[in-house]
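Trainee: need a 3D model of the following:
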Amino acid sequence: MRVTIKDLAKYCGVSPGTVDRALNNRPGIKVKTKKNILEAARLLNYRPDLTARSLVKGRTMTLGIVLFDLYNRSFAQLLNAVELKARELGYHLYIALTDKDSENEKECLEYLVNHKVDGIILFTVNQGKEFEEYLHSFSTPIITIFNFLSDHWEYVGIQERKSMRDAADFIIKRGYKKFIYICPPLKYLGKSNIYTQEERLKGFLEGLSMNGIVEPPLIINHNNYLEQLKELVFNKAEKTAIVCSCDLYALEVMNYLKDKGLKVPEEVGLMGYDNIDVLKYVNPKLTTVEYPVESIGFKAVESLVHKIEHGHFLTEKSKTLDYKIVVGESI
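Mentor: Sure, this is the predicted structure:
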């Protein structure tokens, strides 16, 4: 049988209100009394009734997060940051993974709403007016990250286009003349919300144009990008740089180049994007753009909880955080 607050009160010879103050660390209770109550709770294996608590507070003290998957290390870093900040603020986290499928995403959202989460952090593949109306029907606070929906939704990310424009400028200033751009998610262009990848490509092309590069880059937009690289001949004199839209692709390309006996950066330059934590184990050190995933996770949780508890988000619409180019040895 579940031990209740009334049972603890009777056991300790105090009022239920005193027990409630002790369990919830509220003022108005003597230190010795609080210690005795907490010890009794441990001995009697007391567990709080979360359903009853949620009815009193009007909240379940849970958040939901919708992500593609956890294959990309940056997503795992983001999830760790979100869970840490949520727990710090007194919330537990439901995790839903969509595998980049628009219908799976809707099922994930339904699942979270049906479990009465207090708010949702959404990395969406959906887009458009109909989808936004669908989200509004939930009456659940939602904050979007990475893939932008519209100005009607709170958003936390970075200036994707500017970051890749700066990356292109950085590479060109080091003498590179020919470019290969690897981004498999571009195959979903026009089919799904790939805002981050679209913006990065636009920024990269703008960066080339602003620096007078007239030869268009080779854009590889499918999963067999290593197979396509096999068809290419790299000439050291041509100063070719391979730019990848995430570090995961860049690491696979680096391994491929090493297997082919091509030196980085002497024969081929290489740049990634994200600055995932495992790069510290990579040689040569990868030049990349630091995507502040932990800061994005912290900011999203803080703003969402503020909305839940105070009625408005902490962020302004389309809150963008800082990024930076991490200078390594591969460019």
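
Trainee: alpha carbons only for contacts and neighbour counts from here, please
Mentor: Will do.

Trainee: name the SS class of the spatially most central residue of the chain, please.
Mentor: The centroid of the chain falls nearest to residue 78 when counting by Cα atoms, centre = their mean (4.2 Å). Under DSSP: H, G, I helix; E, B strand; the rest coil, residue 78 falls in the helix class.

Trainee: list the residues that contact it.
Mentor: By Cα atoms under 8 Å, 6 or more residues apart in numbering, the contact list for residue 78 reads 293-294, 296-297.

Trainee: from those, which land in helices?
Mentor: Within the contacts of residue 78, residues falling in helices by DSSP state H are 293-294, 296-297.

Trainee: of those, grab the buried ones for ChimeraX.
Mentor: If you want just the buried ones from the ones in helices among the contacts of residue 78 in ChimeraX, going by 16 or more other Cα atoms under 10 Å, the selection is:
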select :293,294,296,297
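
Trainee: and of the ones in helices among the contacts of residue 78, the nearest to residue 6?
Mentor: Checking those against residue 6 with Cα to Cα, the nearest one is residue 297 at 39.5 Å.

Trainee: I'd like the structure of this one too, to check against the first:
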Amino acid sequence: MAVTIKDIARICGVSEGTVDRAINDRSGIRKETKDRILKIAEELNYKPNKVAQSLAMGSTKTIGILCFDLENHYFASLVDTIEGIAKSEGYFINLVLTHGDPVKEREGMMYLEERRVDGIILFSVCKDADYIAHLEKISIPIVTIYNRISDSFAFVGVDAKKAMCEAVKFIACKGYERILFINAKISAKKAQGMNVYTLQERQDGYVQGLREMGLHEPFILEGVNRKEICHGIHAQEGRRTAVLCISDMYAVAVLEICKQEGLNVPQDVGIMGYDNMEMLQYITPRIYSVGYDVHLLGHQLITSLLEQMRSDQLQRDGILDYRFMEGESL
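Mentor: All right, here's what the predicted structure looks like:
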């Protein structure tokens, strides 16, 4: 059975309050008494009740992260950076994976609230008005990434709309006359009432880029469908065509389809992705990508949350720079 403060007090012949002062290094106790109590506690292998201490201090020294998954290297790198900085500041991480499911997100949020985490980094897909209203009422500081949920929470990320708009211009300047855009299945997600902020921003940036460059009407596909992609590429023979993808994962899938169809990249078709994932360095031809510093993003996230936890004031949004990573696919 675990040794308690009551046990130590009985052995030392002092009150439980005196033992508590000694163990927690509080004033109001003689040095000789304190040393004797600490010696007995060590001999008995006493372990303090961290939960009780946390409740007394009003802090659990834990930070919650509600993240989609760790299969994507982008998310794994972010969590790794956040964990390292949090640990250096004396905090542990309580990680909950939602797999992009609004129900699991709400369950995960309830779990973190019940465990009284000191702050939360939220990758959100839930757009439910009652859920957002609840988040605005709770006292736990929250910083969001990937999808904005409301102006009540700080957001850290990249200006996705501007990045995609500039990507279209970048591709056009490479001599491409037609640019297809492949998004995730955004329509289905919208129908399910999910938050698609980032997906929509990237798509809107694509449309804006076409308009500003005076190019064709938008050609948007949802999901990686071999038949649709091949049709899009061959729709107007003789005009140089490129495929701009919502992410590098989609870009890699398009590259594989092109290879299977006997299309040469970039001679027959160009490809550009988004996120500059580490896997691109192992793929030939290397795919051009919209890149940003993932570790800096993680640093900005945890720094913003820590500042909010300390000051109890909403932090300004943190918008990071991006750049086009050179490849061989355009």
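
Trainee: now do the helices in structure 2.
Mentor: With DSSP H as the criterion, structure 2 has helices at 5-12, 16-23, 31-43, 50-57, 73-88, 102-114, 129-137, 160-172, 186-191, 197-213, 226-234, 248-260, 294-311.

Trainee: residue 207 of structure 2 corresponds to which position in structure 1?
Mentor: In structure 1, the residue paired with residue 207 of structure 2 is residue 205, using TM-score structural alignment.

Trainee: what sits against its match?
Mentor: By Cα under 8 Å, 6+ apart, the residues touching residue 205 of structure 1 are residue 165.

Trainee: relative to residue 163 of structure 1, how far out is it?
Mentor: Here the criterion is Cα to Cα, to the nearest Å. By it, residue 205 of structure 1 lies 12 Å from residue 163 of structure 1.

Trainee: what of residue 302 of structure 1?
Mentor: 25 Å.

Trainee: of these two, who's got more company?
Mentor: Using other Cα atoms under 10 Å, the more surrounded residue of residue 302 of structure 1 and residue 163 is residue 163, with 24 against 18.

Trainee: so that one makes contact with residue 203?
Mentor: Yes: using Cα atoms under 8 Å, residue 163 of structure 1 makes contact with residue 203 at a distance of 7.2 Å.

Trainee: which residues touch residue 316 of structure 2?
Mentor: Residues near residue 316 of structure 2 by Cα under 8 Å, 6+ apart: 154-155.

Trainee: repeat that with 7 Å
Mentor: By Cα atoms under 7 Å, 6 or more residues apart in numbering, the contact list for residue 316 of structure 2 reads residue 154.

Trainee: ok, now residue 93 of structure 2?
Mentor: Residues in contact with residue 93 of structure 2 (Cα under 7 Å, 6+ apart) are 62-64, 83.

Trainee: again with residue 288 of structure 1
Mentor: Residues in contact with residue 288 of structure 1 (Cα under 7 Å, 6+ apart) are 271-275, 325-327.

Trainee: redo those residues as a markdown table? Include neighbour count and distance to residue 287 of structure 1.
Mentor: Below are the contacts of residue 288 of structure 1 laid out as a markdown table (neighbours: other Cα atoms under 10 Å; distance: Cα to Cα, whole Å):
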| residue | neighbour count | distance to residue 287 of structure 1 |
| --- | --- | --- |
| 271 | 31 | 5 |
| 272 | 27 | 6 |
| 273 | 25 | 8 |
| 274 | 23 | 10 |
| 275 | 24 | 8 |
| 325 | 19 | 8 |
| 326 | 18 | 6 |
| 327 | 14 | 5 |
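
Trainee: ok so, going back, could you check how far the residue nearest to the centre of structure 1 is from residue 3 of structure 1?
Mentor: According to Cα to Cα, residue 78 of structure 1 stands 38 Å off from residue 3 of structure 1.

Trainee: now swap in residue 307 of structure 1 and tell me
Mentor: Using Cα to Cα, residue 307 of structure 1 is found at 34 Å from residue 3 of structure 1.

Trainee: more neighbours: which of the two?
Mentor: Counted by other Cα under 10 Å, residue 307 of structure 1 and residue 3 do not tie: residue 307 has more neighbours, with 19 against 14.

Trainee: how many residues are close by the nearest residue to that one once chain neighbours are set aside?
Mentor: What sits nearest to residue 307 of structure 1 in space, not counting adjacent residues and going by Cα to Cα, 6 or more residues apart in numbering, is residue 313, at 4.5 Å. Neighbour count of residue 313 of structure 1, defined by other Cα under 10 Å: 20.

Trainee: thought residue 304 was touching residue 313 of structure 1, still the case?
Mentor: Yes: between residue 313 of structure 1 and residue 304 there is a contact under Cα atoms under 7 Å: 6.1 Å.
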